[in-house]
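>>> with the sequence up front, the predicted model follows.
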Amino acid sequence: MTTNTDRIRVPADAAADHDLISDFVTMSTFGATPAGGVERQAATLADGENRRWLAGWLVERGFTVAYDRIGNMFGLYELVPGAPYVLAGSHLDSQPRGGRYDGAYGVLAAAHAMDRLRDHYLRHPSTARYNLAVVNWFNEEGSRFKPSMQGSGVFTGKIELDSARATTDSEGITVEQALLELDMLGTSDVFTVGDHHLSGGLGVASYAEIHIEQGRELDKAGVVMGVVDSTWGANKYEISVVGSQAHTGATAIADRQDALYGASLAVVALRDLADEYGDELHTSCGQLTVYPNSPVVVAREVRMHLDLRSPSDDLLDEADAALSKAFADIELKADVEIQRKFAHRWKGHTYTPEGVELAGRVIDDLGLSRQNVRTRAGHDSTNMKDVVPTVMLFVPSVDGVSHAENEYTHDKDLISGVDVLTETLARMVEGEIDP
């Protein structure tokens, strides 16, 4: 494909591309692991250091940095006084021993794209209709604090603020305490979306996010850009399997109420569901915490985090009912009680059709290959698409690896992604997608 230079507002720049890769290398030092990944779970010291570096980067380029009441971080640049903002970003927090690219690339890409636009609209001020904002969403990963996508969930009114701030990690530290220690907890809302924020704030015109694919479709096809047109639905559960503590040697098998045995049956039941439904259902148990976790004690309780994901909301409801029946059978077989303590859900939905079309035109104009993809993973855009026009872009992830230290995306694809994001945002700033 050839580039349609007549339609491109902000052309590629070799020096800017070099700076992007250099900044990505620098950012990847925060929480770096020996095997080439990062570990900077939400509101940890490493996450705070990365946030401070980004804040300095933004301020140096004329952006104003602000935090809201759940610790979402914004870099604001006003082009049109009083006008709403076009937001772009992702998240800087990672999974334990996670990859360098997941989330972090999207934040840095948004920062570089918005800085290119800042420079462009200083020279062409009359064409801008909206203002610019970079966002780093708090606790997208949900590894230290549950649930995932917490910052964007509060922002969009899907998660209650006080409940989110009171959420504790495994050591009993609350979200509020952790953010206060970093001095990154705002006292008011920066933006208003819908009517759930009562304290007022700036307006949001639209949102864009770019991310590594976390799948193999683009990599296998040799395609440079993915345009996300829809998302799988998901049910995430926090459950407790409750039994009775006892001696592993002295207590007869028939007398045991072994919570770990019950939890093991639940893990198997999840896999059986996946096998039954095939590729249309993904299931997993990502975390178990065993109490008292002693080698000579029958477990009294196991806390678990489970999830079901499917492209079909009806199938997801069916699988949820099947899981409930499996839990009832396990309670009888293992003589335990299974308590559902929390469930976080989102339905499968399409992304803004006008945004999908716009991103496709941009990619064609830049002479890059593309295909539409459906995301199985949740992203902050999953929340944002329900409240403002939203564009979601993917760049290839080699072999589809993600949430692991060997996660990798080629530099040339990172650069192409920023070019596409920059041009897409330029057209959003000029009103090609209106609220």
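Thanks, I have it. Numbering: from 1, shown residues only.

>>> please count neighbours and contacts with C-alpha atoms only from this point.
Fine.

>>> number of nearby residues for residue 104?
25 (other CA atoms under 10 Å).

>>> let me see the contact set for it.
90, 91, 92, 93 (CA atoms under 8 Å, 6 or more residues apart in numbering).

>>> equivalent analysis for residue 142, please.
Neighbours of residue 142 in contact, by CA under 8 Å, 6+ apart: 42, 148, 149, 150.

>>> not counting its neighbours along the chain, what's nearest residue 115?
Excluding the flanking residues, the one nearest residue 115 by CA to CA, 6 or more residues apart in numbering is residue 61, at 7.2 Å.

>>> burial count for that neighbour?
12.

>>> in strands only, show me the contacts of residue 104.
With strands taken from DSSP state E, the overlap with the contacts of residue 104 comprises residue 90.

>>> identify the farthest-apart pair in the contacts of residue 104.
The largest separation in the contacts of residue 104, counting by CA to CA, is between 90 and 93 at 9.5 Å.

>>> what do these two both touch?
By CA under 8 Å, 6+ apart, the residues touching both residue 90 and residue 93 are 103, 104.

>>> neighbour count: these two, which is higher?
residue 93 (32 against 28).

>>> alongside the first one, take a look at this:
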Amino acid sequence: MTPDAFLADFHAVARIGATPAGGVDRQAATPADRETREWFAAFAARRGWETRVDGIGNQFALVELVPGAPYVLLGSHLDSQPLGGRFDGAYGVIAALHAAERIAARVSGADAPADGPVYNLAVVNWFNEEGGRFAPSIMGSSVFAGIKDEAAMLDVRDLEGTSVREALSAIGYLGADERPAIAAYAEIHIEQGRLLERDGLPIGAVDRSWYTQKLDIEVLGEQSHTGATAMADRHDALLGAAQVITRVHEVTELFPPETLVSSVGQLTLEPNSPIVVARRVRLVADLRADDAAVVLEARDRLLRDIAEIADAYGLTITARDFDVRDNQHYPESGLALAEEAAAHLGLGARRIRTMAGHDSVAMNRIAPTVMLFIPSVDGVSHCEREYTSDADMVAGVEMLAEVGWRLVHGALQPETAPAPELAANA
């Protein structure tokens, strides 16, 4: 329960799937992911906590404080992006385990208040938050929250053709355990931005998430010889895809700076031969803004651009909406709770938005949710040089333990949660 114990655990987990440049590669349902899950289970077993794994691979450690009561859930995810950072997600799970241990000790301590907790406590390691291997991201928590269908998600396949069901079975984590009933959720995460670092503050209380949507784009051309086919006779799917990628980038310039962010982060090419003009390219475009109308306007502009590109290059291009996530506003009472906890601990805090998606975005639909950030050096994430200081991590554990303590004592009631709404593509 000491800062040194937390730091030792954090740096031990960072060695699982470690990369030479200081990051980690622990994509969902890989052997490295299994190893972190076994570490999680061993941590719980040493403390006598019950562990469960549900039907989509979410992993829970249950700390019984009030027999029969619902659970306050703390956690994040242990999977990573390919060549990702060692802080993203993993920090939140390890912090939650140590925060839970502190809360349990405080409940049973000699100086515990007479009015004890009203809820139990649990820690979760969500499955496939990153979505690097299996799309969409935020998969496990979305199934838990009822936003995604479990059977459909188990049928999702990676680029090698392996399904989620097959991958979880292969590592021994396709579970069937009952999911805990929850009363509230709290998550702590690195910011993945520069605001806390800029302001010199250790804690951010997230008040809202950005509107996000992706386009699954398929470009179909005609396979032909790169040397023998006249330029005028080619229907080059890769050339068309390059034009689409350029437009995805340029659409941000139609709006004020930093209003909209966009990217193409995944691309597959067929037949991927050095002497064959590409016949098929599939890519994923990602659009995000604080204002949903901005994303929708950008999407419509891209669809018009795509039609023009298809006509100009003699291609067939289709674009399908998926992974649409509307703005989520976190409960005002949860923000106030976080600010009071930070003040109690003498930690500076500010309200902050999240441009990235997190498991808390899904959980906020079904339970009162508190989302916390700690600083990220240079705002770098999804990258091996991602970094947060030990001091900031330790402060975050203290903050999460204080928030969790207040939550198990009923400080944030279920009726304060926003009404559940299914995502547009549920």
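Perfect, thanks for sending it. Predicted model, so just to flag it, every value in this text is computed and none were measured.

>>> what sits against the residue nearest the centre of the first structure?
Using CA atoms, centre = their mean, the residue of the first structure that lies closest to the mean C-alpha position is residue 379, 3.6 Å off. When contacts are counted by CA under 8 Å, 6+ apart, residue 379 of the first structure touches 140, 149.

>>> counterpart of it in the second structure?
Applying TM-score structural alignment, one finds that residue 379 of the first structure aligns to residue 358 in the second structure.

>>> could you do residue 169 of the first structure as well?
Using TM-score structural alignment, residue 169 of the first structure pairs with residue 158 in the second structure.

>>> its match and residue 30 of the second structure, how far apart?
Counting by CA to CA, to the nearest Å, the separation of residue 158 of the second structure from residue 30 of the second structure is 12 Å.

>>> trace the residue nearest to residue 115 of the first structure over to the second structure, please.
So, by TM-score structural alignment, residue 61 of the first structure is matched to residue 47.

>>> and what of residue 286 of the first structure?
Per TM-score structural alignment, residue 286 of the first structure is aligned with residue 265.

>>> cool, and residue 233 of the first structure?
For residue 233 of the first structure, the residue aligned by TM-score structural alignment is residue 211.

>>> wait, its match touches residue 325, no?
Yes: taking CA atoms under 8 Å as the definition, residue 211 of the second structure is a contact partner of residue 325 at 5.8 Å.

>>> what about the helices in the second structure?
Ranges of helices in the second structure, per DSSP state H, are 3-13, 31-46, 90-108, 139-144, 150-154, 164-171, 195-199, 237-250, 292-313, 332-345, 359-363, 390-408.

>>> so what touches the fourth one?
It refers to helix 139-144 of the second structure. Counting by CA under 8 Å, 6+ apart, 56-58, 126-129, 131, 148-150, 153, 179, 359, 362-363 sit against helix 139-144 of the second structure.

>>> could you give the residue range in the first structure aligned to that helix?
Helix 139-144 of the second structure maps onto residues 150-155 of the first structure, going by TM-score structural alignment.

>>> average distance between the matching stretch and the second structure?
Comparison of stretch 150-155 of the first structure with the second structure after fitting gives an average deviation of 0.8 Å (mean CA distance after the TM-score superposition for the first structure).

>>> buried ones in that stretch?
Under the neighbour-count criterion of 16 or more other CA atoms under 10 Å, stretch 150-155 of the first structure has 150, 151, 152, 153, 154, 155 buried.
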